[in-house]
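Peer 1: Quick one, what's the 3D model for this:
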Amino acid sequence: MFQRCLICTDFSDGLYRLTDFVANLAAGGVRQVVFLHCVPIWDEGEVPRIDQEKIDTAKERFSNALKDVPEGIEVCVEVPSGRPTDAIPEVLKKYDSDVVLTGMPIRSLLQEKIFGSTSLALAKCTSTPIMMLRPQLVSTYTREELALRCEHLWRYLLIPYNDGSSARYLLEQFKEYVQKRPDNSLKQCMLLWVIDEARRKEIPSEYRVKEAQKKLESVKSELEGLGLEVNAEVREGNPFMEIIDVAVEYDISAIATSYVTKGKLLDWTAPSFANEVLRRSWFPVLFFSPKQ
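Peer 2: I've put the predicted structure just below:
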């Protein structure tokens, strides 16, 4: 689905392991891989300065990525000094990357408030899609499992859809990238409309299901017109739980989600479906950030 990939790692999230799997990323359609690690400014003493020793150490850890690079793929390493939220947008612009891979541990809302998150902060300052992987999983995959994961990162996407503004924005962004996808990348997607059982009980369930099915069939036809194999389903229940059940049942590669605008509405402490997926899902999450 994407061809130019920026992989950001702090060396504690497991993503540095991907330096050994460049060939597998290429098999999934990636043509350029940039590995990025940000070294904090050394602030011991009176004058802050660049910590060259840590920069050299980081570059050495990336050395495997530069060995035996497959033909037709470009691999680069960037080890800037400073904060990730400052460096990542600059590197994105330099290489024109079309997706960012980051690690994001599962945390409660309270933990997020206390510790913060580079991934969530990044979503506020860039419109580039962000693929968030759970360090707990990436670190424990065997080499064989990780090789397959790298090949199938975007093979089968789950797209939650309810015809709301965020869902329509997600669909339009998804369609844009689908039309530019490599031949050996995205193959199929799953459209899922979950009717929240806790809402709008005054409307008969049969009517809501029928209305959702009709709208979902229209979206399905649009995506099939782009050469995708598309499954579509309407379910009733808790949106998050139903989406996770479907992701397991249909062997989904990643769950796509989005917000519709930046500013106050991009508030990670506010209750929303996207927040719940980002914080709780063990599945990789492909987040389409609102346009600048």
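
Peer 1: When you work out contacts or count neighbours from here on, use the C-alpha atoms and nothing else.
Peer 2: Will do.

Peer 1: Provide a list of residues in contact with residue 8.
Peer 2: Residues in contact with residue 8, defined by CA atoms under 8 Å, 6 or more residues apart in numbering, are 15, 35, 36, 37, 100, 101, 102, 103.

Peer 1: Can you give me the distance of it to residue 210?
Peer 2: Separation of residue 8 from residue 210 (CA to CA, to the nearest Å) stands at 44 Å.

Peer 1: Spell out the residue ranges of the strands in the stretch 101-250 of the chain.
Peer 2: For the stretch 101-250 of the chain, the strands defined by DSSP state E, counting those that start in this stretch cover 130-133, 156-160, 188-196, 229-237.

Peer 1: what comes up buried for the last one?
Peer 2: Using 16 or more other CA atoms under 10 Å as the burial criterion, the residues of strand 229-237 that qualify are 230, 231, 232, 233, 234, 235.

Peer 1: What separation do you get for the fourth one and residue 253?
Peer 2: Right, the one you point to is residue 233. Taking CA to CA, one finds residue 233 at 17 Å from residue 253.

Peer 1: same thing with residue 131?
Peer 2: Distance from residue 131 to residue 253, by CA to CA: 11 Å.

Peer 1: one more, for comparison:
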Amino acid sequence: MFQRALICTDFTDGLYRLAQFVPSLAAGGFKSLVFFHNVSVDGEWEIPPGSPELLEEPRQRLQALLRDVPDDIDVTVEVQMGRASESILRLAKQHRADVIFLGSPTRTLLEEKLFGSTTARLAEKSAVPIVILRPQLVSTYTTAELELRCAHLFRYLLVPYDGTEGGKNLLKKLRQQVKNNPHSVLERVRLLWVIDANVRRKLQGDNPIKQAEQELDQLQADLAALNLVVNTTIVEGNPLEKILKTAEVHDIGAIAACSSNAGGILKWSAPSLTREILRGSWHPVLFFPA
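Peer 2: Just a heads-up that it's a prediction; the model follows:
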């Protein structure tokens, strides 16, 4: 689906390991990779005088991991100082990245409020899709497992859909990605409609299951026209629980999610299913900003 990735690592998230799997990432459709490490410093100096090793050590560490780089893929290492979110946004624009990789641990609302979150800030400000990987998993994958993960991350997506504008916007963005990339590796999509058991039946119409079936049948035909294998699932229950369970059962590569508005996916004042997926899913999450 994507060709130009900005892969960010702080060396505690496991994402630096992806530098060892450039051939696998190339097999997943990438043509350009930028590996980025941000050095945070205090004080007025952007680069403290007499301390060039603060930049050179992480640069050499990333360079040493790059092995067997194919001739037809462009690989760059960037190490900068400053606020991580600002550096990432700047580099994404500079290198024309069409996706950003981040390692983000699962968090509760309270933990995010207390400790902050680069992922939360980027989800608000980035115009580029973001892939969120869990450090606890990336760090424990064997070499063989991570090699397969890199090659197959975007081959099978779970797409939660419930007929709302947010769901329609997500499908629109997926269509655009496939159409704009003639070498897209996306092969299969599973559309999941969860009928929320907490919503009163009167608000869901006379026959919500039939309504969902009819709408998903039309979407299935539309996506199949893009040479995608499309499966549909309709279940009733708690949306977050059903989404995570479906991802587990069907061997999903990543869960796709989308902001439903232009300014508030991670705001505290209103509940958000997308926000909960971003915070809590152990599966990789492909997040499309509004």
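
Peer 1: before we move on, back to that, comparing residue 131 and residue 253 of the first structure, which shows the higher neighbour count?
Peer 2: Using other CA atoms under 10 Å as the criterion, residue 131 of the first structure and residue 253 rank with residue 131 on top: 25 against 21.

Peer 1: Could you double-check that the more buried one lies in contact with residue 104?
Peer 2: No. Residue 131 of the first structure is beyond contact range of residue 104, at 9.5 Å (criterion: CA atoms under 8 Å).

Peer 1: which one is the aligned partner of residue 169 of the second structure in the first structure nearest to, not counting chain neighbours?
Peer 2: Aligned counterpart of residue 169 of the second structure in the first structure: residue 169 (TM-score structural alignment). Spatial nearest neighbour of residue 169 of the first structure, excluding adjacent residues (CA to CA, 6 or more residues apart in numbering): residue 260 at 6.3 Å.

Peer 1: which residues touch the residue lying closest to residue 30 of the second structure once chain neighbours are set aside?
Peer 2: Take residue 30 of the second structure and drop its neighbours on the chain: the residue closest to it by CA to CA, 6+ apart is residue 3, 4.1 Å away. Residue 3 of the second structure makes contacts with 29, 30, 31, 32, 98, 181, as judged by CA under 8 Å, 6+ apart.

Peer 1: Was I right to think residue 209 of the first structure contacts residue 237?
Peer 2: No. Using CA under 8 Å, residue 209 of the first structure is not in contact with residue 237, being 11.8 Å away.

Peer 1: which neighbours do those two share?
Peer 2: Both residue 209 of the first structure and residue 237 are contacted by residue 195, under the criterion CA under 8 Å, 6+ apart.

Peer 1: So what's the residue count around residue 142 of the first structure?
Peer 2: For residue 142 of the first structure, using other CA under 10 Å, the count is 10.

Peer 1: To which residue of the second structure is it aligned?
Peer 2: Aligned partner of residue 142 of the first structure by TM-score structural alignment: residue 142.

Peer 1: From residue 21 of the second structure, how far out is that match?
Peer 2: From residue 142 of the second structure to residue 21 of the second structure the distance is 12 Å (CA to CA).

Peer 1: In JSON lines: the strands of the stretch 101-250 of the first structure, plus distance to residue 176 of the first structure.
Peer 2: Below are these laid out as JSON lines (distance: least, CA to CA, whole Å):
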{"stretch": "strand 130-133", "distance to residue 176 of the first structure": "15"}
{"stretch": "strand 156-160", "distance to residue 176 of the first structure": "14"}
{"stretch": "strand 188-196", "distance to residue 176 of the first structure": "14"}
{"stretch": "strand 229-237", "distance to residue 176 of the first structure": "16"}
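
Peer 1: May I have the residues that are in contact with the residue nearest the centre of the first structure?
Peer 2: Nearest to the mean C-alpha position of the first structure, counting by CA atoms, centre = their mean, stands residue 131 at 1.7 Å. By CA under 8 Å, 6+ apart, the contact set of residue 131 of the first structure is 99, 100, 101, 102, 284, 285, 286, 287.

Peer 1: Which positions in the biggest helix by length in the first structure come out as buried?
Peer 2: Ranked by residue count and defined by DSSP state H, the top helix of the first structure is helix 205-224. For helix 205-224 of the first structure, burial by neighbour count (16+ other CA under 10 Å) applies to 209, 212, 213, 216, 219, 220, 223.

Peer 1: who does it touch, helix- and strand-wise?
Peer 2: Helices and strands touching helix 205-224 of the first structure, by 3 or more CA pairs under 8 Å, 6 or more residues apart in numbering; DSSP states H and E, are strand 188-196, strand 229-237.
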